[in-house]
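*Asks:* Please find the sequence and the predicted model below.
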Amino acid sequence: MTGRFISLEGGEGAGKSTQLRALGLVLRARGLEVVETREPGGSEGAEAIRTLLLTGDADRWSARAEALLFAAARTDHLEKKILPAIQRGAWVLSDRFLDSSRAYQSGASGLADADILALHRIGSEGKLPDRTLVLTLPEADAEARAHARDGDVSDRIGGRERAFHRAVAQSFVDYAAAEPDRIRLIDARGEPEVVTARLLDTLADLLP
């Protein structure tokens, strides 16, 4: 059985974690082994870096330091969890991957996209998901969902200003336009099961 690697992307409040769990249930019901994971994190070393990235003051890390930390976490995650699972035929569902680094560290933080891709080439040999599903929501809906989830307490990245998150959302749209075979935009409005059905439709060509 061929393993697959699927990443779910999107801004704060888009419903990635909810949809990843729902998608995992459906795929398991079809007899597939499913590994659910997240970034930053997913492996012991990457989870340690996650704590460094998401806690502390807003200015704890510069954009360049963040990019390096994310790249290091991804290398460990890929080597320790993602690749072994794919090699044994599992479907790996990851809540964020490379395109979040591109959107947050390049699109919204001002670093060059080419530099983020270079870090990924060096640290993770350029490995990309088989399909990247970007959940999209109108800005007001995304903010309402994020507030319902977090209240007034956000991590140091989620709590950034509106303009930052607007740039992140636009970056995902731009990446989908540039790589339509890999990256698909998914309307995240509506009941959760409706959104899950949209995800499955977009994966139909990969399903056994």
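*Replies:* Perfect, I can see it now. Numbers count the residues shown, from 1 in each chain.
*Asks:* make it CA atoms for all contacts and neighbour counts henceforth
*Replies:* Fine.
*Asks:* how about the strands of this protein, start to end?
*Replies:* Listed in chain order, the strands found in the chain under DSSP state E are 4-9, 34-38, 91-95, 131-136, 183-187.
*Asks:* show me what contacts the residue sitting nearest the centre point of the chain?
*Replies:* Among the residues of the chain, the one closest to the centroid is Arg96, at 1.3 Å (C-alpha atoms, centre = their mean). Residues in contact with Arg96 (C-alpha atoms under 8 Å, 6 or more residues apart in numbering) are 7-10, 38-40.
*Asks:* what two of these are the furthest from one another?
*Replies:* Gly10 and Pro40 (14.2 Å; C-alpha to C-alpha).
*Asks:* From Ile6, how far off is the residue nearest to the centre of the chain?
*Replies:* Arg96 sits 9 Å away from Ile6, going by C-alpha to C-alpha, to the nearest Å.
*Asks:* Arg38 now?
*Replies:* Separation of Arg38 from Ile6 (C-alpha to C-alpha) stands at 11 Å.
*Asks:* list the residues that contact both of the two?
*Replies:* Both Arg38 and Ile6 are contacted by Ser94, under the criterion C-alpha under 8 Å, 6+ apart.
*Asks:* re the thing from before, got the contacts of Arg96 as a markdown table, with neighbour count and distance to Thr196 columns?
*Replies:* Converted to a markdown table, the contacts of Arg96 look like this (neighbours: other C-alpha atoms under 10 Å; distance: C-alpha to C-alpha, whole Å):
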| residue | neighbour count | distance to Thr196 |
| --- | --- | --- |
| Ser7 | 25 | 14 |
| Leu8 | 27 | 12 |
| Glu9 | 29 | 14 |
| Gly10 | 27 | 15 |
| Arg38 | 20 | 18 |
| Glu39 | 21 | 21 |
| Pro40 | 27 | 23 |
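*Asks:* try this one next to it:
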Amino acid sequence: MLDTSQASRARFITFEGGEGVGKSTQVKRLLASLAETSIQAVRTREPGGTPKAEAVRSFILQGRSESWGAGGEAVLFAAARLNHVNELIAPNLAAGKWVISDRFHDSTRAYQGLTGGVDDKLIAALESLALDGHAPDLTIVLDMDPEIAFRRVAQRAIEDGLALTGDRFEKEDIEWHKRLRDSFLSIAKANPSRCVVISADQGEDALEGAIWAVVSDKFPELTGRARA
């Protein structure tokens, strides 16, 4: 693990939340803001981030793992995460680069654990194996009523002229997504030193500003680094 006494050490930030809350957009914006302060940062996602983990992502999101049940999916996510940590996250942190990930271990705890019913002991064991001590320094939970989020997704698809198709999890009913939202809020409440909940029901610029305020407050080394 990195020396936590170093004020300029690399940081690991994760974004969590339900479907359609704008995580990917805000990950890109945070990367741009960090670049303006001369922070070297790497963008990644889960499941995915490495070739092997991306293969697992395709298998799961196409619905091919659904018959395995939530427990089987949790194991698949953990396998992908272990590869992701070993091949991308840990090496970049060791090289002094910040890592910003669109989802990480809290998604497994929320989707397969609290919402899917997988036993917490199994989730914790898989977490311990996959993280290998590389827990996030900060987790930003973007929160939004699922009904509003899905209306936004539908509107965006119409504006872009795209067919509205859902992946393995987007196809779950609205009550399932409401339980998922509660799961993320429960995780955040249980981990107040790491997780910050931010309402995603606001404009992209306002949300970007709220996220930057949290990040710069959490990491004092950003103070004095001027954004262009």
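*Replies:* Arrived safely. Predicted model, so just to flag it, every value in this text is computed and none were measured.
*Asks:* Got a TM-score for the pair?
*Replies:* After superposition, the two chains reach a TM-score of 0.94 (TM-score structural alignment, normalised by the length of structure 1), with 208 aligned residues with a C-alpha RMSD of 1.5 Å.
*Asks:* Using TSV, please lay out the strands of structure 1 together with distance to Glu143 of structure 1.
*Replies:* As requested, the strands of structure 1 are exported to TSV (distance: least, C-alpha to C-alpha, whole Å):
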stretch	distance to Glu143 of structure 1
strand 4-9	16
strand 34-38	21
strand 91-95	19
strand 131-136	12
strand 183-187	16
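*Asks:* of the ones you listed, which approaches Glu47 of structure 1 most closely?
*Replies:* If you check each of those against Glu47 of structure 1 by C-alpha to C-alpha, strand 34-38 wins as the nearest, at 9.4 Å.
*Asks:* Pull the number of nearby residues for Val195 of structure 1.
*Replies:* If you count neighbours by other C-alpha atoms under 10 Å, Val195 of structure 1 ends up with 20.
*Asks:* what's the matching residue for it over in structure 2?
*Replies:* In structure 2, the residue matched to Val195 of structure 1 (TM-score structural alignment) is Leu207.
*Asks:* give the contact list for the closest residue to that match other than its chain neighbours.
*Replies:* The shortest distance from Leu207 of structure 2 to any residue other than its chain neighbours is 6.5 Å, reached at Ala200 (C-alpha to C-alpha, 6 or more residues apart in numbering). For Ala200 of structure 2, the contacting residues are 21-22, 142-144, 207, by C-alpha under 8 Å, 6+ apart.
*Asks:* So for stretch 83-102 of structure 1, what gets flagged as buried?
*Replies:* By neighbour count on 16 or more other C-alpha atoms under 10 Å, the buried set for stretch 83-102 of structure 1 is 83, 85-86, 89-102.
*Asks:* what range in structure 2 does it sit on?
*Replies:* Taken onto structure 2 by TM-score structural alignment, stretch 83-102 of structure 1 occupies residues 90-109 there.
*Asks:* any idea how far the aligned residue in structure 2 for Arg30 of structure 1 lies from Trp212 of structure 2?
*Replies:* Here Arg30 of structure 1 is matched to Thr37 in structure 2, going by TM-score structural alignment. Plainly put, Thr37 of structure 2 is 12 Å away from Trp212 of structure 2 if you go by C-alpha to C-alpha.
*Asks:* all helices of structure 1, in order?
*Replies:* Taking DSSP state H as the criterion, structure 1 carries its helices at 16-29, 44-54, 63-77, 83-87, 98-101, 113-124, 139-150, 162-178, 192-202.
*Asks:* The second one against structure 2, how far on average?
*Replies:* Average distance, helix 44-54 of structure 1 versus aligned residues of structure 2 after superposition (mean C-alpha distance after the TM-score superposition for structure 1): 0.7 Å.
*Asks:* just the last one next, same as before
*Replies:* After superposition onto structure 2, helix 192-202 of structure 1 sits on average 0.8 Å from its aligned residues (mean C-alpha distance after the TM-score superposition for structure 1).
*Asks:* Give me the angle between that helix and strand 183-187.
*Replies:* 150 degrees (axes from the mean of the first three to the mean of the last three C-alpha atoms, to 10 degrees).
*Asks:* now what about helix 192-202 of structure 1, what contacts it?
*Replies:* 18-19, 22-23, 133, 184, 186-189.
*Asks:* got it, and the second one?
*Replies:* If you take C-alpha under 8 Å, 6+ apart as the criterion, helix 44-54 of structure 1 is touched by 39-41, 61, 66, 69-70, 72-74, 76-77, 155-157.
*Asks:* With stretch 167-187 of structure 2 instead?
*Replies:* 16-19, 60-63, 66, 106-107, 110-111, 114-115, 141, 143-147, 197.
*Asks:* follow-up on the earlier one: any idea how far the match of stretch 83-102 of structure 1 is from the middle of the chain?
*Replies:* Its chain's C-alpha centre and that of stretch 90-109 of structure 2 lie 9 Å apart, by C-alpha atoms, centre = their mean, to the nearest Å.
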